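[1] This is the structure alone, sequence omitted:
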């Protein structure tokens, strides 16, 4: 079989393994849905977000947090899931055994990234369904908004997956992977406008968050789901979609380079 054919065959295998792991399923697939429900329920009684002084306007808490949760889901499915999964496979000898087969690293990458795409699409669809029918969030109707959603989603998922592959080389063992990866991902979510309203964060924290892709993924998704007047709350006063694309593109290239340089079937110090 060709390299791509082997990779495509692994997508189904990786996806089945993903859905057979209860802890992975909860902490990467259902976690954003659970958090959306918690935030909407806990803060919904405080009123709409962005309400004018006269009491008009604004959007529901669920509508405001939806784009951030979609962006967080992309990061969890890609970076956190793959970083922990690959580090674990490296620690228990799975990668060493795969290295002795005709499977190439590229085929392995295709399988992993394909699995992230499949689960990411299902996760985003579940979030949208829950937001629309459980919390009454109005979804965009303009084709241009869904086009923006599509390219931000594709950019974000691929970038997150590649960075997850690269980050998997950091933990020294499969047992330490969660201790290294999960706090890092959690920190990014807090400073990138997922759990906290980004415009309320201090300027230095906004600038620091801008160095990482999650901030740009969340900003791109806010441009899709939030009203136009909410762009004035962004640091530059606009959605800056070309800048979103540029930063995600840079991180995608960084992810490719780091993945190729750092990936090994076994650790160098083994």
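    Done, it's in. Here the structure is a predicted model, which means the values were calculated and not measured.

[2] drop to CA atoms for contacts and neighbour counts, all remaining ones
    Fine.

[3] For the stretch 101-250 of the chain, which segments are assigned as helices?
    Under the criterion DSSP state H, counting those that start in this stretch, the stretch 101-250 of the chain contains helices at 105-133, 143-167, 174-191, 203-209, 213-225, 241-262.

[4] Kindly reformat those as JSON lines and extend each row with distance to residue 51 and mean neighbour count.
    Listed next are the helices of the stretch 101-250 of the chain as JSON lines, based on distance: least, C-alpha to C-alpha, whole Å; neighbours: other C-alpha atoms under 10 Å:
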{"stretch": "helix 105-133", "distance to residue 51": "20", "mean neighbour count": "20"}
{"stretch": "helix 143-167", "distance to residue 51": "23", "mean neighbour count": "21"}
{"stretch": "helix 174-191", "distance to residue 51": "23", "mean neighbour count": "17"}
{"stretch": "helix 203-209", "distance to residue 51": "23", "mean neighbour count": "14"}
{"stretch": "helix 213-225", "distance to residue 51": "17", "mean neighbour count": "25"}
{"stretch": "helix 241-262", "distance to residue 51": "25", "mean neighbour count": "16"}
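
[5] second one coming, line it up with the first:
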């Protein structure tokens, strides 16, 4: 008996895009139905911003050009925005896809007419939507509850937009690539969360980056979170704070180059490692 394999013809580009955009809504709804995921990725930076703002409410983190005190909320807002990109993108995405591989969801999708590109559009679109909501919530709470003085210079907000968009896309792509690392969905949390925690501690999210040893600063510079946190600090902290950054400047061009490199690396890894079904399944 001869077995015939039926190849599904590629869908037109327009339909591939429509399928991808239609999946964004599905992915966003599925994301907010997972209570633990919402807390540990969507609300986690907000919780830490509140904790640091209250715990260090009597501390001064420096002065701006007008002599006003930089509060804990002022200082930690940029780090929490950068951490939100990492958590909503890399951590959430990698754990989610690893779980879908483990429970057979990807196997079923692989047997459907859904193109891989449409699947990626849905996943990255979900990260973009939730990332925008998360950033808006962080900035709103910081401004209204903790009286953080937000930038008034349009150039600062333009920097925020491109750092955010490039950062959230890069983290989402790296999350897809990293999803191939855990062998099972149950082990995904244990594998991924330590990676993201270490990156947060060495990248100037929880600890002042200038106070870390030089070798640790150089190590953190190899990874994108350090650059995203620096980009956010350039937006929300006074310009006088750039003196304590590596090189004594915000180095926006370096942030752009480093993040684009990681975006390309993530895309290559996605192309090489992503499978609907693990090879060793």
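    Arrived safely, thanks for sending. Computed from a prediction, not measured in an experiment: that's the story for all the values here.

[6] who wins for proximity to residue 90 of structure 1 among the helices of the stretch 101-250 of structure 1?
    helix 174-191 (7.0 Å; C-alpha to C-alpha).

[7] That closest one against structure 2, how far on average?
    The superposed helix 174-191 of structure 1 is, by mean C-alpha distance after the TM-score superposition for structure 1, a mean 0.3 Å from where its aligned residues fall in structure 2.

[8] residue range for that helix in structure 2?
    Using TM-score structural alignment, helix 174-191 of structure 1 corresponds to residues 185-202 of structure 2.

[9] Now do that stretch: everything it contacts.
    Contact with stretch 185-202 of structure 2 is made by 83, 86-87, 91, 94-95, 98-103, 179, 181-182, 206-207, 209, 212, 216-217, 220, 223, 225-226, as judged by C-alpha atoms under 8 Å, 6 or more residues apart in numbering.

[10] what about 6 Å?
    Residues from elsewhere that reach stretch 185-202 of structure 2, judged by C-alpha atoms under 6 Å, 6 or more residues apart in numbering: 95, 98-99, 102, 182, 220.

[11] With stretch 218-227 of structure 1 instead?
    Outside stretch 218-227 of structure 1, the residues touching it (C-alpha under 6 Å, 6+ apart) are 67-68, 71, 145, 239.

[12] Out of those residues, which is nearest to residue 28 of structure 1?
    For the contacts of stretch 218-227 of structure 1, the nearest to residue 28 of structure 1 is residue 71 (12.1 Å; C-alpha to C-alpha).

[13] Let me know how buried the closest residue to residue 60 of structure 2 other than its chain neighbours is, in neighbour terms.
    Excluding the flanking residues, the one nearest residue 60 of structure 2 by C-alpha to C-alpha, 6 or more residues apart in numbering is residue 71, at 5.6 Å. Counted by other C-alpha atoms under 10 Å, the residues lying close to residue 71 of structure 2 total 21.

[14] quick revisit: out of the contacts of stretch 185-202 of structure 2, what pair is the most spread apart?
    It's 102 and 220 that sit farthest apart of the contacts of stretch 185-202 of structure 2, by C-alpha to C-alpha, at 31.6 Å.

[15] ok, back up a step: would TSV of the helices of the stretch 101-250 of structure 1 with distance to residue 39 of structure 1 be doable?
    Shown next, in TSV, are the helices of the stretch 101-250 of structure 1 (distance: least, C-alpha to C-alpha, whole Å):
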stretch	distance to residue 39 of structure 1
helix 105-133	12
helix 143-167	23
helix 174-191	14
helix 203-209	22
helix 213-225	17
helix 241-262	26
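
[16] Residue 94 of structure 1 maps to what in structure 2?
    By TM-score structural alignment, residue 94 of structure 1 lines up with residue 105.

[17] what do you get for residue 29 of structure 1?
    So, by TM-score structural alignment, residue 29 of structure 1 is matched to residue 42.

[18] residues near that match, how many?
    25.

[19] Equivalent analysis for residue 229 of structure 1, please.
    Residue 229 of structure 1 has 11 neighbours, counted by other C-alpha under 10 Å.

[20] returning to what we had before: now, which of the contacts of stretch 218-227 of structure 1 sits nearest residue 121 of structure 1?
    For those, the nearest to residue 121 of structure 1 is residue 71 (11.8 Å; C-alpha to C-alpha).

[21] how about the closest one, what's its match in structure 2?
    Under the alignment (TM-score structural alignment), residue 71 of structure 1 maps onto residue 82.

[22] ok, for that match, nearest residue in space, not its chain neighbours?
    residue 229 is the one closest to residue 82 of structure 2 (C-alpha to C-alpha, 6+ apart), at 5.0 Å.

[23] Counterpart of the one you found over in structure 1?
    In structure 1, the residue paired with residue 229 of structure 2 is residue 218, using TM-score structural alignment.
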